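S.K.: No letters, just coordinates:
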C-alpha cells in the first residue's frame, strides 16, 4: 500500500512537471451542461462531438458532461439512440453551463440504418465499465418472450452466466454474491424470477444500465467484483404514454406521463403464468408442478423548482414455485428509495437518498409426515448523501457518505401437521456499516488525465447474539465448543474497517485512442452462504463476525481503447490481475441450513484471478453488434491449521466459477425498414466440479470416491439464440412491435450439474443434468401509444 502511494505520488509529480508548460500556454474555460429529452428526462450516456478538435465526450449517468477547452468558437453535435441529432454553436469566452435538448426520432420507411452509441469513452479515465443501450436490448433474442438485463450483461467481456435456470452471473473470477446489483440505487438480494428465467427488471421502463468491472469510482462499495447500476425511467412531462405486451407465458403493462406540471409518474406491472405449459409434459412430476410471479414498479418525480426535485421509486415482486409432492418455494422483494436532488449552482449539486430493501423467502414442506415452514430473509436500510462538483480547474469531484443497517433472518423452522421435525430458530444477524468517500478526476493536459479516490468503510457486527468459543488446536465443530459469550442488544461484537484507495490514469495517443490503467481496493462485509454456484431462493446471507472476516480484493488493470472518428467501430483490450483475501469455501459435508455453529463448517483462504478481455463493436449501419472474447483464470487456496480445515492439501485449485474461455457474438441486422434479425452465440469452458474416479463399499452400500475439490470439468457450454423482429407502425402515434425468437436453436443439452453412479462390475459412470435441452420458441407482441 505504501509503495503504491509513493509510486503514484512520483507519477503525478512527473505528469505535472511535463504538462505544466502546456497548460499555461493558453486560457482554458469549462464547458459543462446536461443532455435531456424534450420532456426533461436526462439522457445518460449521450455523446457529444466537439469541433474543431474532433473530440468526443459522453454524459455521465446523470446526463451531465464537463470538458475544459481553449477559448474559441465550437460546434457541438450531440447524439443519443432513438433521438434526432442536435447541433449547437458555442462561443467559449467564459465558463458556460448548457442545457442540450433532444427530440425523439421519427423513423420513416426509408430509414434502414441503426445507430448505437459507443460503450467506450476514450477521453475519460473510466475503464472496465460498459454502458448498454436499452433500445438495443429489445432487439436481442429473448427467452420465453422477455428480453433480460442479466442475460445481456452476460454477453460482455469478463462476464459469465451462472447457468440456465439461475439468476446469478460471475465477473472476473468472482462469485455471484460479489456483484452489487442495484435498482435505482437500492441493492437487490435476489434478482431472479422463476429461478432465473426472468430478471426483476421490467424492460419497458428501463432508462439505462451500466456494468462496472474495474476502475470503479470510490462512490461505489460493498462488493468486490462488480457493480450493476440499473436506472428506471422518470416519466415524461409532455403527455401520458402507455405500453403493453403479451407472450405465451407473460403479460405486462406500463404507463408514464405528467400528473401535474411538476409531477410525473411511472407505473408498470408484469405477471407470468407458465403453469399451463407444464401440464403439457408427459412426466407427472412436471405436469403437477406450478409456477408464477408478478412484479410492480411505481416511480414518481416531483420537480419543486429548477434547482430541487424529489423522486420516489418503489418495487414489489412475489414468486411461487411448487413441486407436486414435497416442496413449495415462495420469495418476495420489496424495494424503495426516496431522493432529493438539489442544484446549488452550475458547478455543485447533491443527492440525498433514503433506501430500503427487504428480501423474504419461505420454503414449505408438504410431504405427509414432513410438513414444515422454513423462513429466511434480509432487511437492508440506508441513508446517504452524494455531491458532484464540476470545477474551473479542469476537475470533476464526487464526495459523500452514508450509513447502512443490516438485519438478517438466517432461518426459522416451524413444523406443522403430522411432522416429527423439531422447531428451530437461529439468532438474527445484525450489523451497521458507515462509509465516506471522495473521488476527483483531474485533467492535467489535453492528453493526460488522472482519477484519484479513496473510500473509508467501517462495519460493526452487533448484538443481541451468542458467540461460541472453540478449543485451541482442534478443528472448529460443535464438539469443540468450550464456552459461549452472550452479547446484549446493540453491543458491538466485532468491528472491521479500512481505507479503499482507487486510482486511474488515461493517456490519449490521439483523438480516437488511449491507454488506461487503474488500481482499486474494495471490501465486502456480507457473504452468501450456499453450496450452489449461483444465487437461489434457499441461500442464506451472512454478515462478517468474529470468525467470518470481510472479503478484500486488490485489482490492477491496464487496457487499450479506440473509437473510430465517426463512432462506427470501437475496440478495447483490457488485462487485469486480482488478489482476493478471506475467500469463503466449505468443509466436505458442510451443513449450511439451520446450523447454529455455521462458522465451524466455513473455511477461509486466498484467491487470485487474472485474464485478458477483447471486444470489437460495430455501432453504425444495417449490421451492428459486438464480438467479445475473454481468457481468464480464478484460483483458490485454502490451507488451514488442520487437515479438516484444508482443501486439496493446501494447493491451488480452480474456483467454482473458473471458466477460462468465454466467447460471445451478438449481431443485429436490418433486413428491411421494418424487419430486423438478431442472433446471439455464446461459448464458455465447462464449470469445475469434483469428479469420482473410484468407488468403495460401506455396510453393503456402494459410494463414489472423490479425489479432490474441482479437479475435473463439466462439458463446455455453448448455445445459439435467434430472433426476428418487426415494427408494424414506425413513427406513428400507436406503435406495434413483435418478435419471434428461438432460444437454444440447435438443441444443445448443456450440463447444469453432474453426478456419479456405480453399478457392480463396471467403472463409475458420470451423468449430467440439463435444465434446457430443446429449442424454446416464443413470440411476443408489444404496443405503445
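M.R.: That came through, no problem. The shown structure was predicted, so the numbers you read here are calculated from the model rather than taken from an experiment.

S.K.: rest of the way, CA atoms for contacts and neighbours
M.R.: OK.

S.K.: So what touches the helix or strand hosting residue 254?
M.R.: Secondary-structure assignment from DSSP states H and E places residue 254 in strand 250-258. Contacts of strand 250-258 with the rest of the structure, by C-alpha atoms under 8 Å, 6 or more residues apart in numbering, involve 145, 204-205, 235-246, 264-274.

S.K.: another structure for you, compare them:
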C-alpha cells in the first residue's frame, strides 16, 4: 500500500475517532428527581445548580425537577429558605432519578439565614413575589402575643394596610377584595378574626406563604391585584409531636405525626378570650365591647404508593363580637381541600383538587324596638386539574383547568321581638366560572429565560334571577326602573369571557445580577360592594351581571435584581404601571345594605396605578433583616354622562388606597446564644378622605358640605414594634420557646378615621379616632413534646 494512502487512512481514522468522541460527549441524559424536607414535605421552589456548566432548575409544586445533562460528574447545590444548603456529587452516565433531602438550619449557630424572597429571584423569571417562611414569621413582633400573616404581608414592598387593627391589605393600587387569599389552595372570603386584629392563619402550623404581585403564572387568577398563597405544613413522618402555646388572649394546641404506615396527620385548635384585654383600650366603644373566636385545622396525607398520594386539608372558624348597646356580629369560615397527586412518569405529574369554601355571616340588632337578624354568605365549590411536564429540555410546562360554582346569599333580614322592622330578603345569586391555562418556563441560554402563559376564563351568571331595566339617557335609580326581566333556574343572565396573557423575561447581566420585565392581564368576576377600605363581616359579595362588568387589569413591570457576597445581601428595584378597567365607586349617600337595585347606587369607571419599589435584604450574620421603600400612586376616574353619574367632575382623583410613601424596616439581631431581638418600623402616608369644609341648613336640618372626593388626607401613619425572642431550648424530647413583644412602642395615636363636630359660630372641627393609641405589651410561650 502506498505511503500516502497509509497516511491518509491514519488521518481518516483519527478524525473519525474525534468525531465519534465528540458525538459521545454531546449525548445528554435525563436527570429527574424530588427534593424533600426531613419531615417528608415535598419542597416547591428549591433552586438547584449543577456544576460544571452552571445549569439551574427549580422544583415544581410537587417538589419535582427534570433537566438534561451531558455525561460526566457534577456537583449539585440546593438552596431553600430555612434549610441548610446541600451539596452532593452525582455521576451522570445514564437516565436516572434521584431523591434529595434538605435539613433545617441549626439555630444554635450565630449565623441564621432569613429572607423575604428566595435567592433564586436573580436566576428565575419570577418578579413581584415575596416569600416568608414560618420561622421568620414567628420571630416578628406580635400584637397581643400572636404572630400574624396579614400583618407580615403589610411589611412587604408594594403593600399597604387599611388601618390599625384591620385585616384588609392593598397591593399596588388595588382594593382589598382584589387579592385572592388562599389556605392550602382554598379561597377565603373573610380572612380575619376580631375585625382584623388577627388573621385566620394559626402561625404554629404554617409552612410558608408567598405574595405574588406581578408576573403571576397563568395557573393563578380570579383577582386583579395579587395572590396570597399560604401553605400549611404536613404532619411529620418520624413520631407524634404535640405543641401547646399561650399568649395574653389565645390558647393553642396542635399535634402532628404518623398515624399508620405512609400516613401522617396534623391537627390544631386555637381559641381566644379578648374581652378583658379590650377593656384596656382607650377608645370607649372598644373598651365596652366583647368578643371571641376559635378555629381548628386538620390535615391528613397518605402516600398510597410511589406514584400516588392523597391529602385532605380542612378548616373551621367561628367569630363573635359585640359592640355596646346595639349590635352583635357572628361569622364562620368552613374550608376543605381534597387532593390526589399522581406521577405518570419521571417527567409528567398531575394533581386533581376538590375545593369547598363556605362563609356565613350574621349581624344581630339588639336595641329595643329594632331587634333583627341579618344573614348573608358566600359558597364556592371548585374542581381543579393541574399537570406538569418536564420532558423537554430546558422547559417546565404547567397546564390545566378548573370549574367553579359561586352561590351568594346577599341578605335576609329577619325581625324579632318588639321590632317594628319588616322582613326583607334579597334573591340569591349563582354563577359559573370555567378556566383553562398553559404556562411554559424555559431557558433559552445561560443568560436568557422566558415564562410565557395564557389563561382563558369564561363566566356566566345564571338564574333564578330578576334584572331591572332602566330608562335610557337617565341616571339609574329606583324611580327610573321601566321593566323587570325574569330568568328561570339555570338560565344564563349574563356571560363574559376573555384571554389573560402572561409573559416575563429574565436576562442575566452577571451570575449575580439580572434584569427582568413582565406583563400580565387578569380578570375578576366577583367583588365586594363596600364603602370601607378593609374587608368586614357586613360587606356584600356581588357577582358580575348586566351592569357590573368584570374587573380587568393590565400590568407592566421592570426590575433589577442583584445578590452580593454569597447571597448575604440582596437588592431589588421594581417599577410598574397598572391600568384597571370597570372599577366600582359609589354615589354620594349611596344605600348599599339590602338594596335590590344596588347597581343604581354604583358608579363605574377606570383607574391606573404606578410605583417604584426598592428592597435591600441582609440574610446572613448576627444582624439580618430588610429595608423596603415604596413610592406609589393610585387614581380612579368616574366620568358619566351626567353630573350625578360622575365623581370629581369627571376628573381623576386619588383612590381610597393611595398612600404614596410606604417605608418598612425589619431587623433581627442575635444578641446572645438563643436570644434574638427583633424590631419592625412602619411609616406610610395618610390615606385619602372626603372632608367637609363648611355646613349648611336645609329645612332646619344641618348638613356637611363636602369638597371633592378624596381631596384631603388622614395624618401620616407610623409605628415601632419590638420583640425579645428566646429560641428553642431542648430538654430531652421537650422543646421550649417564647418571647416578649411590645406593639406600638412609643404609643403613637394613629388615626383610624376622622370625624367632624360642629360648634355654633365656628367652622367644622375634625378629630381623629385612634383604635390603638398606647403601647401594647404581651408574652407568648410554646412547649413542644
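M.R.: That came through fine. Note that the coordinates shown come from a computational prediction; the quantities given were computed from them, not determined experimentally.

S.K.: TM between them?
M.R.: The TM-score (TM-score structural alignment, normalised by the length of structure 1) is 0.94; 760 aligned residues with a C-alpha RMSD of 1.8 Å.

S.K.: mean per-residue distance, the strand holding residue 254 of structure 1 to structure 2?
M.R.: Strand 250-258 of structure 1: mean distance to aligned residues in structure 2 after superposition is 0.5 Å, counting by mean C-alpha distance after the TM-score superposition for structure 1.

S.K.: Can you name the next helix or strand after that strand?
M.R.: Where DSSP H and E defines the elements, the next helix or strand beyond strand 250-258 of structure 1 is strand 263-272.

S.K.: Pull the residues that contact that following strand.
M.R.: Counting by C-alpha under 8 Å, 6+ apart, strand 263-272 of structure 1 makes contact with 202, 205, 233-237, 249-259, 292-303, all of which sit outside it.

S.K.: Specify the angle between it and strand 250-258 in degrees.
M.R.: Going by axes from the mean of the first three to the mean of the last three C-alpha atoms, to 10 degrees, strand 263-272 of structure 1 is angled at 180 degrees with respect to strand 250-258.

S.K.: so the helix or strand following strand 263-272 of structure 1 corresponds to what in structure 2?
M.R.: In the C-terminal direction, the helix or strand that comes right after strand 263-272 of structure 1 (DSSP H and E) is helix 275-278. Mapped onto structure 2 with TM-score structural alignment as the criterion, helix 275-278 of structure 1 occupies residues 275-278.

S.K.: Report the mean deviation for the matching stretch after fitting onto structure 1.
M.R.: Its match in structure 1 and stretch 275-278 of structure 2 itself, once the structures are fitted together, sit a mean 2.3 Å apart by mean C-alpha distance after the TM-score superposition for structure 1.

S.K.: Name the residues of that stretch that are buried.
M.R.: Judged by neighbour count using 16 or more other C-alpha atoms under 10 Å, the buried positions of stretch 275-278 of structure 2 are 275, 278.

S.K.: so how far is residue 667 of structure 2 from residue 720 of structure 2?
M.R.: The span separating residue 720 of structure 2 from residue 667 of structure 2 equals 11 Å under the rule C-alpha to C-alpha, to the nearest Å.

S.K.: so where in structure 2 does the strand holding residue 254 of structure 1 end up aligned?
M.R.: Against structure 2, the aligned range for strand 250-258 of structure 1 is residues 250-258 (TM-score structural alignment).

S.K.: Give me the three-state assignment for residue 479 of structure 1.
M.R.: Following DSSP: H, G, I helix; E, B strand; the rest coil, we place residue 479 of structure 1 in the helix state.

S.K.: For it, the count of nearby residues, please.
M.R.: Residues contacting residue 479 of structure 1 under the criterion other C-alpha atoms under 10 Å number 10.
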